[in-house]
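Undergrad: Show me the folded form of this:
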Amino acid sequence: MENQELPPAYEQALAGFGRYLEAERARSAHTRRAYLSDLRSLLEYAVSEGLTDLPGLDLTTLRGWLGAQSQAGMSRSTLARRSATARSFTTWALREEIITVDPALRLRAPKAEKSLPGVLQSQQLVRLLTGLEQAAAEGSPIPVRNRAIVEVLYATGLRVGELAGLDVDDLNPDRRTLRVVGKGNKERTVPYGVPAAVAVDDWLRRGRPSLANGHSGPALFLGSRGNRVDQRQVRTVVKDLFEALGDTSATGPHALRHSAATHLLDGGADLRAVQEILGHSSLATTQIYTHVSVERLRKSYQQAHPRA
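TA: Presented below is the predicted three-dimensional model:
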């Protein structure tokens, strides 16, 4: 669908808000696109309601916009994000003196539903990783890389963007840790285990040199043409592996992040340690995984309850 033409002042505000998200909020390109799409939707709605200047934006308009989205079938999580976009925009616009009153101070939206993340069972992971090891043994660089990617994703719980952004120098092989730059350009150190270390070492010795060229730079993981691997490539690799695995609802790299978090908690890891590993700014986000750790709950019950 083509974008509706907006008044020049609206287009200028849209561009300015985009620059703000990139420069001051350090938002990822994916997040910026989502926020700017949300804001364009709001401004198009305002125009349809006869509002042609931003100082006239009020709470009634914001609520009407969200109401229209709800009637169109938007999910609660999307409505929550769009409400957050509106609040972020009006806060910025007030600071920039584009508006004189913040109309979103009393704006509320449904809380996003906390869905239970998809998790791979231990036996599924064994099958997946064993198959990758066997494929890598043949020596072709792409299977060697794919094995290392999956081992690292599961060992560390990294987001796919964080993995794609890794450089060779981010590895500390002696301590088996990674330096990771996460959301908001926040840096953290994440440990990884022996299987991931073996897979990464194999990639650095046998796989990466076969693909590296003048365009590779410091990137840890490379695509078939020698450039830094991108998020789309990683998602495609993992999606294809899951489809070949069968008997799983997992569809992408985030399932490996969910699995890592859940299995850490199942093994007795401290919730705050898992929060640090995953790079969550809020402990509440990490707590979602406690709801899927049924095995940990069952074991605790059996160990503690006298009538278990």
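Undergrad: From now on I want contacts and neighbour counts done on CA atoms only, so please keep to that.
TA: Noted.
Undergrad: Kindly provide the distance from residue 148 to residue 156.
TA: When C-alpha to C-alpha, to the nearest Å is the yardstick, residue 148 and residue 156 sit 12 Å from each other.
Undergrad: Of those two, which one has the most company?
TA: Of the pair residue 148 and residue 156, residue 148 is the one with more neighbours under other C-alpha atoms under 10 Å, namely 27 against 24.
Undergrad: For the protein, which segments are assigned as helices?
TA: Here the chain has its helices, by DSSP state H, at 8-23, 29-48, 59-71, 76-95, 122-136, 141-156, 160-164, 194-202, 208-211, 231-245, 254-266, 271-278, 283-287, 294-304.
Undergrad: between those helices, which one is nearest to residue 172?
TA: helix 194-202 (10.0 Å; C-alpha to C-alpha).
Undergrad: Quick one: neighbours of residue 220, just the number.
TA: Applying other C-alpha under 10 Å, we find 22 other residues in the vicinity of residue 220.
Undergrad: Might one say that it is in contact with residue 166?
TA: Yes - contact status for residue 220 versus residue 166: in contact at 5.6 Å, counting by C-alpha atoms under 8 Å.
Undergrad: dump the residue contacts of residue 89.
TA: 17, 39 (C-alpha atoms under 8 Å, 6 or more residues apart in numbering).
Undergrad: where's it relative to residue 36, distance?
TA: According to C-alpha to C-alpha, residue 89 stands 10 Å off from residue 36.
Undergrad: For those two, list the residues in contact with both.
TA: Once C-alpha under 8 Å, 6+ apart is applied, the residues that residue 89 and residue 36 both contact turn out to be residue 17.
Undergrad: Now do the same contact list for the residue nearest to residue 152 when sequence neighbours are not counted.
TA: Here the nearest residue to residue 152 in space, its sequence neighbours aside, is residue 196; by C-alpha to C-alpha, 6 or more residues apart in numbering that works out to 5.5 Å. With contacts defined as C-alpha under 8 Å, 6+ apart, the neighbours of residue 196 are 148, 151-152, 155.
Undergrad: Give me the residues contacting stretch 111-130.
TA: 76-80, 147, 150-151, 241, 245, 248-250, 255-256, 258-259, 262, 288-289, 291-292.
Undergrad: run this one through as well so I can compare:
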Amino acid sequence: MDTLHPDLDAYLATLNGVSANTRRARRADLAGMIRWWEDVHDLAFDPALLAERDVRAYLQRRQVDDGAAPASINRALSTGGRCWAWLVRTGRARENPFAAVGAVPQDPPAPRKLDPGAIDALLRAASDEPDLTLRRCNEALLSLLIYAGLRSQEAADVQMRDLDLDGRTVTVRAGKAGKFGRVPLHADAVRLLRRYLTEVRYPDGMPAPGSPAERELLLGVVESTRPGRPFRAGVSTRTIRHRFTVIATRAAAQLRAAAQKEPRMDKAARLLEAADDLVTASPHALRHSLAYRLLDDGTSLAAVQRIMRHSRGEQTLRYATPNERDLKDVIDRSGGV
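TA: Below you'll find the model as predicted:
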């Protein structure tokens, strides 16, 4: 069972007359938010530090990234609102950060995506890294996020034995909700991963089948603060987010520079839009982008569901719903009167 802050345990202790299931559900709601907050802020959770912007960011993550049902999200909002109202009444918090956050509409927004130009800019920015080892590490990371649609934790957990480059698959041993799955790899991903393995991980030859080295984590980091900048296997989700941000920032700068040289105003505007999308994107946007690309290429919903490893068809259907950018593009292509 997750350990909560003492003030939250004190609140749960006041819930007299509720069923055991309700008590467990409310505890799980609070525990999930705490784990997210501590992961984002890299701090021990303190109820007094939770702000309204945190609540809204958590809502966005649950709604768009996790694909949680509106009823589940609204229950979590209700739990948080009741808890912090009690914390304010008992002098444990000054404000209720849930008070101004409304319930989630029953029709969730379409997931956020990056257009192909932004994806291409990411790959180009990764290849521009002057340090060869870091360049190959970044390319290997992006190959799993862009072409296989892996979540950050899934990418961090991939072991050497999970990668089958000849068969063009990667195995996810513990995906969302602990699900096992095998994901097909695009030929470009195979090329980037093979180059990473031969130039960084195993320049003297791949490990023998069944050897302990096959259980080593695939991705790793360059320890830039140590002499010689050695490579170390294993990477955290926080490091993945940081590396993505560095690459995305570089890619956005390159797109803005290209926009300044572009004579056509419409193309320049598209480049600037892609740059803006990159600086506010997260690694999970690459997973969303893969699903959109598959559907745009005419892939069936059933096939997309299998590739994305969605447990419910409703999760896949979200990608068939046009977002605001899609609708604007339709209007732009319609031309003037």
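Undergrad: that older thread, quick one: map the residue nearest to residue 152 of structure 1 onto structure 2.
TA: Under the alignment (TM-score structural alignment), residue 196 of structure 1 pairs with residue 189 in structure 2.
Undergrad: if I look at its match, how far off is residue 288 of structure 2?
TA: As it turns out, when the distance is counted by C-alpha to C-alpha, residue 189 of structure 2 lies 17 Å from residue 288 of structure 2.
Undergrad: Same check on residue 232 of structure 2?
TA: Distance check for residue 232 of structure 2 against residue 288 of structure 2: by C-alpha to C-alpha, it reads 29 Å.
Undergrad: cool, and residue 323 of structure 2?
TA: 12 Å.
Undergrad: And these two? Which one has more around it.
TA: Between residue 323 of structure 2 and residue 288, counting by other C-alpha under 10 Å, residue 288 is the more crowded of the two (23 against 15).
Undergrad: And the aligned partner of that one in structure 1, how far from residue 286 of structure 1?
TA: Matched to structure 1 by TM-score structural alignment, residue 288 of structure 2 sits across from residue 258. According to C-alpha to C-alpha, residue 258 of structure 1 and residue 286 of structure 1 sit 10 Å apart.
Undergrad: Just give the closest residue to the residue nearest in space to the middle of structure 2, not the sequence neighbours.
TA: Closest residue to the average C-alpha location of structure 2: residue 284 at 2.4 Å, with C-alpha atoms, centre = their mean. Taking C-alpha to C-alpha, 6+ apart as the measure, residue 284 of structure 2 lies nearest to residue 151, with 6.3 Å between them; neighbours along the chain are not counted.
Undergrad: Let me know how buried that neighbour is, in neighbour terms.
TA: Residues near residue 151 of structure 2, counting by other C-alpha under 10 Å: 21.
Undergrad: What's it aligned with over in structure 1?
TA: Using TM-score structural alignment as the criterion, the counterpart of residue 151 of structure 2 in structure 1 is residue 159.
Undergrad: I'd like the distance between that match and residue 141 of structure 1.
TA: For residue 159 of structure 1, the distance to residue 141 of structure 1 - C-alpha to C-alpha - is 23 Å.
Undergrad: Check residue 276 of structure 1 too.
TA: Shown here: residue 276 of structure 1 relative to residue 141 of structure 1, a distance of 32 Å by C-alpha to C-alpha.
Undergrad: Check residue 256 of structure 1 too.
TA: Applying C-alpha to C-alpha to residue 256 of structure 1 and residue 141 of structure 1 gives a distance of 22 Å.
Undergrad: Looking at these two, which has the bigger crowd around it?
TA: Taking residue 256 of structure 1 and residue 141 together and counting by other C-alpha under 10 Å, residue 256 has the greater number of neighbours (28 against 21).
Undergrad: ok, the residue lying closest to the more buried one once chain neighbours are set aside - contacts?
TA: Counting by C-alpha to C-alpha, 6+ apart, the nearest residue to residue 256 of structure 1 once its immediate chain neighbours are dropped is residue 154, at 5.1 Å. Under the criterion of C-alpha under 8 Å, 6+ apart, the contact partners of residue 154 of structure 1 comprise 256-257, 259-260.
Undergrad: among these, who's most crowded?
TA: Comparing the contacts of residue 154 of structure 1 on neighbour count, residue 256 comes out first with 28 neighbours (neighbours: other C-alpha under 10 Å).
Undergrad: Identify the residues contacting that residue.
TA: Taking C-alpha under 8 Å, 6+ apart as the definition of contact, the neighbours of residue 256 of structure 1 are 119-120, 150, 153-154, 157.
Undergrad: could those residues be laid out in TSV, adding distance to residue 63 of structure 1?
TA: Supplementary listing: the contacts of residue 256 of structure 1 in TSV, determined by distance: C-alpha to C-alpha, whole Å:
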residue	distance to residue 63 of structure 1
119	37
120	40
150	44
153	40
154	42
157	38
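Undergrad: those strands in the stretch 151-300 of structure 2, which residues are they?
TA: Here the stretch 151-300 of structure 2 has its strands, by DSSP state E, counting those that start in this stretch, at 163-164, 169-172, 181-184, 220-222, 231-233.
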